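1. coords please:
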Amino acid sequence: MERISKTSCYYFYGKEWKSWEELCANFIWEIPEKMNAAFYVCDAHADDKSKVAIFHEDGTGRKGKITFWELMSITNRLANYLRSQGLNQGDRVAICLPQRAEAIISHIGVWKLGGVSVPLTVLFGPDGLKYRLEHSGSKVVIVEDTALDALRKIKGDLKELKQILVVGDVELKENEIEFEEALAGMPRNFDPVELEPNDNMVLIYTGGTTGDPKGVVHSHSFIFHVPGNYALLCNGEIKPGDVFWHPSDYAWAGPLFDVAFVALFYGKPILTYVGGGRFDPEKAFKLIEDYGLTLLHIPPTALRMMRQVKNPSGRFELSSVRVLMSGGESLGKALPEWVSNTFGPQTVIQEAYGQTEATPLTVNCQRYFEYKYNIGKAVPGLKVEILDDAGNVLPQREQGEIAIGAFDGNPVVLKEYWKDTNATKAKFKGNWMLTGDTGIKDDDGYFTFVSRKDDIIISSGYRIGPSEIEDTLIKHEAVVEAAVIGVPHKTRGEIPKAFIILREGYKSSDELKEELQGFVKKKLSKHEYPREIQFIDELPKTTTGKVKRRDLRKMEGIISERK
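-> Alright, predicted model coming up:
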């Protein structure tokens, strides 16, 4: 693809604005007629062969780095391999990898071919994987060896699946090939397919409160969603020596599209760290020191864990951090104050709001306005308002549903829910995309998040839909009915709690609770199991037989604004 110059709007036109309002008033999206997202996060920065794109480290201490030139070469080889296997534009490739360099390589390689990447977590059990792979129609799966057993149990049921690329050292079976072996011998030159901006790029599954998980489709123009991140994560400027990091799995929109591909878009390196699946707060401080990390996106749950580490400022060099942002749940005041005291006055704390369907939507940017312990102001180029139930914009200081202007040329809002026209239609009201969250906008344009209207559970930054947990529980021979809600947790924010009606002949016990938790871990996912279980004789229901989750929350003493 022909080299093109930087699109200046995504650098705020390289100038200092008098105010945030002036910046937003002058912002105009720049989206080319033909494009490929892979170019902007890889090939565009490959002329300098020494420019680092990825620092990588694993739990054993092995370290390395990949330059943009090397990244271009590796992703070209992957694109050539996928083409040799018969993949074409629009074909889906599932990427079941944790936070490691191969995940980034896989997304970019798939995009270059015009394919659609489908990020999945290695925490999924057979049932969780099967639904997503069947629903997406993925033809290839790139999987870490730790998740291979779960995939092997269901691969015979996947009619569309043709090939499995394995990252790791394991004995291979039919239709499996080692990732590096697949790329070996492939040409290192590949011209990224020129696409329409609205062509599908990525399919990300998000938890739902009813029915099956939804597949959120974003197009190639979504790669230009970065102005919000430029304001938020970069505080309105890119500096020499910037290194980005998010500690979470690359199966989710936040780590990928609010950090990793933002950094690469701006030609800056990311850190990938594979630490064995559990967040280690001590190691997080050590990574900051070792790599001179400057721009961090750390979920509130991880920050609370880091807060428990004794004397981090005395034990680790933390002065490199210039911005630490967080989101997914309210930060309050205690965490931002701890960040300031621990990291020092050079570190700016930012809070933001977004969702898989559109991210980010509101941001803080202390370069231009004061942080008031809320989710900040609307991103440049986006129209964000508070609506009533009829879809009318409410006056300031009135509570309603947070909504984003759609169909106005912005690349941030999702294209559609995969194979679900009804859900896609319900997501929009007129020219607005509905978030399902309630909030308030004040006279100065600041937004405050109030609550979620739906029943999504956010636990340790993961968005968990209760219906999948319920569906898995009732597959156990002891369970007649199950209902799941989120309950408060000191560290994780929320955790899933299951209310279960047992089948006749079974008695409640701690042993049965542990058995049911292990059943969900094995069948569905290690991060979605109900951490609390209560056996109950009857579930509260509506006259039509729907479980009244609101009544369950009342039973737990949870004061909720959810509808």
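
2. from now on I want contacts and neighbour counts done on CA atoms only, so please keep to that.
-> OK.

3. which residues in the stretch 401-550 of the chain form helices?
-> Secondary structure of the stretch 401-550 of the chain, counting by DSSP state H, counting those that start in this stretch: helices at 421-427, 466-473, 510-523, 549-555.

4. packing partners for the first one?
-> This means helix 421-427. strand 416-417, strand 432-441 (3 or more Cα pairs under 8 Å, 6 or more residues apart in numbering; DSSP states H and E).

5. one more: the third one?
-> Applying 3+ Cα pairs under 8 Å, 6+ apart, one finds that helix 510-523 makes contact with helix 126-136, helix 466-473.

6. thinking again about what came up before, out of the helices and strands packed on helix 421-427, flag the one nearest Gln308.
-> Of all the helices and strands packed on helix 421-427, strand 432-441 sits nearest to Gln308, with 30.9 Å by Cα to Cα.

7. now that closest one: how far from the chain's centre is it?
-> The chain centre lies 19 Å from the centre of strand 432-441; the measure is Cα atoms, centre = their mean, to the nearest Å.

8. got a markdown table for the helices of the stretch 401-550 of the chain, with mean neighbour count and distance to Lys310 too?
-> A markdown table is the format used below for those (neighbours: other Cα atoms under 10 Å; distance: least, Cα to Cα, whole Å):
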| stretch | mean neighbour count | distance to Lys310 |
| --- | --- | --- |
| helix 421-427 | 13 | 45 |
| helix 466-473 | 23 | 36 |
| helix 510-523 | 17 | 32 |
| helix 549-555 | 15 | 36 |
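
9. ok, the residue nearest the centre of the chain - contacts?
-> What sits nearest the mean C-alpha location of the chain, by Cα atoms, centre = their mean, is Ala253, with 2.2 Å. Shown in contact with Ala253 (Cα atoms under 8 Å, 6 or more residues apart in numbering): 204, 356.

10. another for comparison:
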Amino acid sequence: MSAETERVWDQVEAGLSTDPAVGLNTAREACGRYAGEPGRLALVVRHADGRAERWTYAELDRACARAARVFSAAGLRQGDRVAGLLSRQVESWIVVLAAWRSGLVYVPLFCGFGSDALAYRLAASRAALVVVDHRWRAGLEPALESLDGDPHILTVTDAAGRGRRPGDRDFHAELERAAPDGPAAPTAGADPATLLFTSGTTGEPKSCVMPHSALLALMPFVRHSLGVGPADLLFTAADPGWAYGLYSTGAAPMALGVPRVLYSGDFDADAWWRVIREERVTCIAAAPSAYRRLLTPLERAGAAPPALRTSAAAGEPLDADTARRWAAGRAPAIRDGYGLSEVGMVLCDLVDGSPPRPGTLGGPLPGFEARLLDPGGEPVEAGASGLIAVRRPRYQLSTGYENRPETWAARWRGDEFVTEDRAVIHPDGRWRFLGRDDDMIVTSGYNVSPVEVERVLGDHPAVVEAAAVAAPGRRGGTVVRAVLVRADDAPPQPELEDQLRAEVTRRVGAHASPRIFDYVDALPRNEVGKLQRARLRTG
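-> Presented below is the predicted three-dimensional model:
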């Protein structure tokens, strides 16, 4: 590891409230350290009906101490698991901070999960207690019925106190009765803090063990890509059921004293812009798909609110059309990022790096070293594509797969974590993400990135969504198959297909031009909106 890389981690450690060699607790770093500063804002929660909640670090700390007492009274002890079926709401943060404070292990559950997905995660994690919002209580019941155990259920009821089922306890009523003296367990950096299940497209999801030191792995991202500090206000659109919402734009900014804004309602582009404007948000972090839906109000307004100075994206490739229209709307150029639950944010556009260029990434974040390897573990030639391999950093987001340790061990080649994602490095040092290795299309002896084909197809005004997958050719071999969602005013199919073939040939190459076109009403996506190409290959 280079001296510069070591210096980055030294700076991260120096910014903590305690020496990580002595002990480390995520709740202490993300909240408790600021609780002694009355009035210091931690969180603003805006609701669809216009209401706003404002929480200081002191208020959050007191609430999480009460929740920690509730968990203790239920018989939970250090190392037990607490699951949260919650979303962008303050209760998510009260529960997770209480779990971390108590030395419990938090299991985030995405509110879009079906009963089978919930049942698997609850059983695999051995959750002893579940906190669920009333909106998803009915959907949780089939999962609970399939379990061998009988976890405690705390329900966040609606404004009228409704939503509980027989045997449930009212979360807020329990909080009001509890003293703010819940246990603050002594934890080490290596102790587990979170058990987060990945959203793989095949096989059972892998359960990533995230220790208390996981928080430190995201500090370089907050400092060098988001570029935010205590004077900023971060609008975080990601759901805390996933690593980007829970850690990258959640606990990590909080640990640096950055106040955040959440919107609790369903996605509403006009409502988002209203919150950004009224709260004087300085930084927004969202998926490219969210930016696409924000474009029409932005173009109608003619400019972004003047306080907004930073835009960040992650979770899926950022297409050129969205980035161009966003910047043309007098909004800050979007800084793109690539990360994974196993390591953290790794490749990003940097505050002091080269200007963002859609379709490429600025390179490894300070603190991380990455290169491209072939399937045999050898470095690829300059300009060739390869698997992204990350040298073991001082801190990374996960320390293993609890349910699949052999899979975790197989991902390592010596001191490098080899991902399943493929990329290429340009001569100027910028990286281009090509997609998952198992999504690559091999046709006529060429490797075709579905991401590159989809980017071209999606730029056409008659295409709402596009996917590219491999398909058997009519004369044998493999060809590129395009699956499209057409706009209402799209030209006739033969005309549209000729235009798309020509454009892919021009921008990517004739070998990548789709030979087969299919049309659907919507593309299959997983719980976090990622395209599920595997379902298209087998469908």
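
11. give me the TM-score for this pair.
-> The TM-score (TM-score structural alignment, normalised by the length of the second structure) is 0.78; 461 aligned residues with a Cα RMSD of 3.5 Å.

12. related to what we said a few turns ago, so how far is Glu141 of the second structure from the aligned partner of the residue nearest to the centre of the first structure in the second structure?
-> Here Ala253 of the first structure is matched to Ala243 in the second structure, going by TM-score structural alignment. Distance of Ala243 of the second structure to Glu141 of the second structure, given as Cα to Cα, to the nearest Å: 25 Å.

13. is it possible to get JSON lines of the helices of the stretch 401-550 of the first structure that adds distance to Asn364 of the first structure?
-> What follows is the helices of the stretch 401-550 of the first structure, written out as JSON lines (distance: least, Cα to Cα, whole Å):
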{"stretch": "helix 421-427", "distance to Asn364 of the first structure": "26"}
{"stretch": "helix 466-473", "distance to Asn364 of the first structure": "31"}
{"stretch": "helix 510-523", "distance to Asn364 of the first structure": "37"}
{"stretch": "helix 549-555", "distance to Asn364 of the first structure": "32"}
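
14. out of those, flag the one nearest Phe279 of the first structure.
-> Nearest of the helices of the stretch 401-550 of the first structure to Phe279 of the first structure, taken as Cα to Cα: helix 510-523 at 18.3 Å.

15. report the angle between that closest one and helix 466-473.
-> Helix 510-523 of the first structure and helix 466-473 are oriented at 110 degrees to each other (axes from the mean of the first three to the mean of the last three Cα atoms, to 10 degrees).

16. ok, now how distant is the residue nearest to the centre of the first structure from Asp199 of the first structure?
-> On the measure of Cα to Cα, Ala253 of the first structure and Asp199 of the first structure end up 18 Å apart.

17. what of Ala498 of the first structure?
-> Ala498 of the first structure is 40 Å from Asp199 of the first structure, by Cα to Cα.

18. likewise Val309 of the first structure?
-> Remark: distance between Val309 of the first structure and Asp199 of the first structure (Cα to Cα) = 46 Å.

19. higher neighbour count, those two?
-> Taking other Cα atoms under 10 Å, Val309 of the first structure and Asp199 do not tie; Asp199 has more neighbours (20 against 12).

20. what's the match for that one in the second structure?
-> Match for Asp199 of the first structure (TM-score structural alignment): Asp191.

21. quick one: contacts for the closest residue to Lys513 of the first structure other than its chain neighbours?
-> Here the nearest residue to Lys513 of the first structure in space, its sequence neighbours aside, is Ile533; by Cα to Cα, 6 or more residues apart in numbering that works out to 6.4 Å. With contact set as Cα under 8 Å, 6+ apart, Ile533 of the first structure has these partners: 497-500, 513.

22. make CSV from those residues and add distance to Leu295 of the first structure to it.
-> Listed next are the contacts of Ile533 of the first structure as CSV, based on distance: Cα to Cα, whole Å:
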residue, distance to Leu295 of the first structure
Lys497, 35
Ala498, 38
Phe499, 41
Ile500, 44
Lys513, 42
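
23. neighbour-wise, which one of those leads?
-> Highest neighbour count within the contacts of Ile533 of the first structure, by other Cα under 10 Å: Ala498, with 27 neighbours.

24. in contact with that one, which residues?
-> 470, 482-485, 530, 532-534.

25. so where does Arg28 of the second structure fall, helix or strand?
-> Using DSSP states H and E, Arg28 of the second structure sits within helix 26-30.

26. same for that helix, what does it pack against?
-> Counting by 3+ Cα pairs under 8 Å, 6+ apart, helix 26-30 of the second structure packs on helix 90-102, helix 252-255.

27. any chance of the ones you listed in JSON lines with distance to Arg77 of the second structure as columns?
-> Supplementary listing: those in JSON lines, determined by distance: least, Cα to Cα, whole Å:
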{"stretch": "helix 90-102", "distance to Arg77 of the second structure": "8"}
{"stretch": "helix 252-255", "distance to Arg77 of the second structure": "25"}
